[in-house]
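Chemist: sequence and predicted structure are below.
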Amino acid sequence: MKRTFTVVGLGAFGSTVARELSRLGNDVLCIDMNAERVNEIADDVTQAVVADARNEDTLRDLGVHESDAVVVAIGEDLEANILVTLTVKNMPKPEVWAKALNHNHHRILHKLGADHIVHPEHEMGMRLAHAMMYPEVVDYISLGHDVFTVEVRASEKIAGQTIAAMKLEENDVRLLLVKHQRDILTPPPADYVFRLGDQLVLAGMLQNLRNISVYL
């Protein structure tokens, strides 16, 4: 479904979000005070404007109040980030996704009522560390309270073996699905024999998932 988004701040994070939202078929308005950044993204989004997003009248003139969601991606200016978040939160319609620079900034954004607060540098650092420690992990999602779903790729360790070899039950981990090429097995039968490159989606507590990593 086509939606309308505004991205304020066109650094590496903001411009990536804007381009991907546009690629997914949405209307995307981009705002930044840096003309060079605006010009770089102008051909990739619906509209890109050089403007001061701290001015509420400017935002309303651009129709930001009609957006389904606004991404406050300002990273260099803490005061501007907070002011834009506050201004957009006072608009009745848009959902606010705000970039936090640190823990204290996160607390301020939370107090302002930001609907979603993201830490892109922290999250990317976490993903990089996990990828270095567990190279078989393709992706993961935190479900809160140390519960994760993890997508892993079957290695030579498990290829040719069945689910029993993963010691799932004794570690309280669930195998949600197995994808082999274009086939998806959900849940896979107990006698399924893993093949090299199969993609597995597992769910469980982080420590339990770590425990079974030796079998993958």
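Modeler: Happy to help now that I have it. Numbers count the residues shown, from 1 in each chain.
Chemist: all contacts plus neighbour counts: C-alpha atoms, from now on.
Modeler: OK.
Chemist: can you pull the buried residues of whichever helix in the chain runs longest?
Modeler: In the chain, taking DSSP state H as the definition, the longest helix is helix 120-133. By neighbour count with 16 or more other C-alpha atoms under 10 Å, helix 120-133 contains the buried residues R127, H130.
Chemist: show me where this protein has its strands.
Modeler: For the chain, the strands defined by DSSP state E cover 4-8, 27-32, 47-50, 69-72, 95-99, 116-118, 137-144, 147-153, 174-180, 183-185, 199-205.
Chemist: any chance of the ones you listed in TSV, plus mean neighbour count and distance to T85?
Modeler: Formatted as TSV, the strands of the chain follow (neighbours: other C-alpha atoms under 10 Å; distance: least, C-alpha to C-alpha, whole Å):
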stretch	mean neighbour count	distance to T85
strand 4-8	25	10
strand 27-32	23	14
strand 47-50	18	18
strand 69-72	25	7
strand 95-99	22	7
strand 116-118	16	11
strand 137-144	14	25
strand 147-153	20	30
strand 174-180	17	38
strand 183-185	12	42
strand 199-205	20	34
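Chemist: redo those strands as CSV? Include distance to L128.
Modeler: CSV is the format used below for the strands of the chain (distance: least, C-alpha to C-alpha, whole Å):
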stretch, distance to L128
strand 4-8, 26
strand 27-32, 29
strand 47-50, 32
strand 69-72, 24
strand 95-99, 19
strand 116-118, 17
strand 137-144, 11
strand 147-153, 15
strand 174-180, 24
strand 183-185, 28
strand 199-205, 19
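Chemist: for L78, find the nearest of those strands.
Modeler: L78 lies closest, by C-alpha to C-alpha, to one member of the strands of the chain: strand 95-99, at 10.0 Å.
Chemist: okay, pairing it with this:
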Amino acid sequence: VMLWNLQKARPLWTTNLQECGTEEDSLQSAGQLFNPPLAHSLSVASCGNIFGCGAQDGKVRIFRVTGLKFEHELEFRGHSLGVSQVLFMPESYCLLTGGNDGKVLLWDVSNDIGKQQKSPAKSLHKRKGQAAATARKDGKLNKVASNEHARILPKLTIEHGEKVNWITVESRLQALETQFQDLDSSLQKLAQKFEVQAELLEKERSQDTAWISALEDRYHC
């Protein structure tokens, strides 16, 4: 996972998800790691400096951007297979995840990161001169205890039945815009039908006028 400076087109910070493992994961050797934590999907929260990452190992990892880098905040698992999609809900710390196991899960991590939220500038300033508290130790990220966030459980589970390839959430404005577009399309179709009916009525009126004229001519004769 990489943080980029788009103006200079170069990465500012890089994290290997294999270094974000728990103590439980660290007991496994590289040969026993059947589902390596390949990053599949990223989503940034509305605050702008919290993002989630779904990986092949079935875990969701939450990171906090602090200045020119980002730190591993917490992680949790709810999917038996890889997490293919991660999406933060607008204006909240609720997120949806979709997996290769055919499940869609709703999570609420506001109690874990919302109250600890800090601006990137303040967070970076606080960490200056605190080398012992940096995210890296001996070239590796600090491990997160396996039971540290065991309390994080999904609030809702939807059995989709097939691999989840895409998740999207429509805002109220987008939903209203879609409804207005549908209404406008329906009005246009109704207007076209009225035009067709008006043309038919005009033809019938012309035919009636012709018949009346013919009958009048016949009886006058």
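Modeler: That came in fine, so what should we check first? As the structure is a prediction and not an experimental result, all values here were calculated from the model.
Chemist: let me see the TM-score of these two.
Modeler: Once superposed, chain against chain, the TM-score is 0.24 (TM-score structural alignment, normalised by the length of the first structure); 97 aligned residues with a C-alpha RMSD of 6.3 Å.
Chemist: sorry, back to before: just the angle for the longest helix of the first structure relative to strand 95-99, thanks.
Modeler: Calculated by axes from the mean of the first three to the mean of the last three C-alpha atoms, to 10 degrees, helix 120-133 of the first structure forms an angle of 70 degrees with strand 95-99.
Chemist: what are the contacting residues of helix 120-133 of the first structure?
Modeler: F13, K99, V137, V138 (C-alpha atoms under 8 Å, 6 or more residues apart in numbering).
Chemist: give me the nearest residue to the third one, chain neighbours excluded.
Modeler: Closest residue to V137 of the first structure apart from its sequence neighbours, by C-alpha to C-alpha, 6 or more residues apart in numbering: V152 at 4.4 Å.
Chemist: neighbours of K122 of the second structure, how many?
Modeler: 11 (other C-alpha atoms under 10 Å).
Chemist: please apply the same query to the one 3 residues further on.
Modeler: H125 of the second structure sits with 12 neighbouring residues when counted by other C-alpha under 10 Å.
Chemist: quick one on the thing from earlier: so which of the strands of the first structure is nearest R107 of the first structure?
Modeler: That would be, of the strands of the first structure and by C-alpha to C-alpha, strand 116-118, which comes in at 9.6 Å.
Chemist: what's the closest one packed up against?
Modeler: Secondary-structure packing of strand 116-118 of the first structure (3 or more C-alpha pairs under 8 Å, 6 or more residues apart in numbering; DSSP states H and E): strand 95-99, helix 103-112.
Chemist: let me have these in TSV, adding distance to E121 of the first structure as columns.
Modeler: Shown next, in TSV, are these (distance: least, C-alpha to C-alpha, whole Å):
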stretch	distance to E121 of the first structure
strand 95-99	10
helix 103-112	12
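Chemist: so for M205 of the first structure, which of those sits nearest?
Modeler: helix 103-112 (24.7 Å).
Chemist: other residues contacting the closest one?
Modeler: L78, I82, T85, L86, K89, A98, A100, I117.
Chemist: same list (those residues) but as CSV, adding distance to T58 of the first structure.
Modeler: Conversion of the contacts of helix 103-112 of the first structure to CSV gives the following (distance: C-alpha to C-alpha, whole Å):
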residue, distance to T58 of the first structure
L78, 20
I82, 17
T85, 14
L86, 15
K89, 15
A98, 19
A100, 23
I117, 24
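Chemist: can you pick out the most distant pair from those residues?
Modeler: L78 and K89 (16.6 Å).
Chemist: the more surrounded of these two?
Modeler: Neighbours per residue (other C-alpha under 10 Å) separate L78 of the first structure from K89, with K89 holding more: 19 against 12.
Chemist: distance of the more buried one from V49 of the first structure?
Modeler: 21 Å (C-alpha to C-alpha, to the nearest Å).
Chemist: and if you look at V178 of the first structure?
Modeler: 45 Å.
Chemist: over to T85 of the first structure?
Modeler: Taken as C-alpha to C-alpha, the span from T85 of the first structure to V49 of the first structure is 18 Å.
Chemist: tell me which stretches of the second structure form helices.
Modeler: Using DSSP H, helices in the second structure cover 23-26, 120-127, 172-220.
Chemist: of all the ones you listed, which one comes closest to K69 of the second structure?
Modeler: helix 120-127 (9.0 Å).
Chemist: residues of the closest one that come out buried?
Modeler: Taking 16+ other C-alpha under 10 Å as the criterion, helix 120-127 of the second structure shows P120 as buried.
Chemist: helices or strands up against it?
Modeler: Helices and strands touching helix 120-127 of the second structure, by 3+ C-alpha pairs under 8 Å, 6+ apart, are strand 59-66.
Chemist: which ones are touching L21 of the first structure?
Modeler: So L21 of the first structure contacts F5, D27, V28 (C-alpha under 8 Å, 6+ apart).
Chemist: between those, which is closest to R19 of the first structure?
Modeler: Among the contacts of L21 of the first structure, and counting by C-alpha to C-alpha, the member closest to R19 of the first structure is V28, at 8.4 Å.
Chemist: so what's that closest one up against?
Modeler: Going by C-alpha under 8 Å, 6+ apart, the list of residues near V28 of the first structure reads T4, F5, T6, V7, A18, L21, S22, V45, T46, Q47.
Chemist: surely the last one touches C30?
Modeler: Yes - with contact defined as C-alpha atoms under 8 Å, Q47 of the first structure reaches C30; the gap is 6.2 Å.
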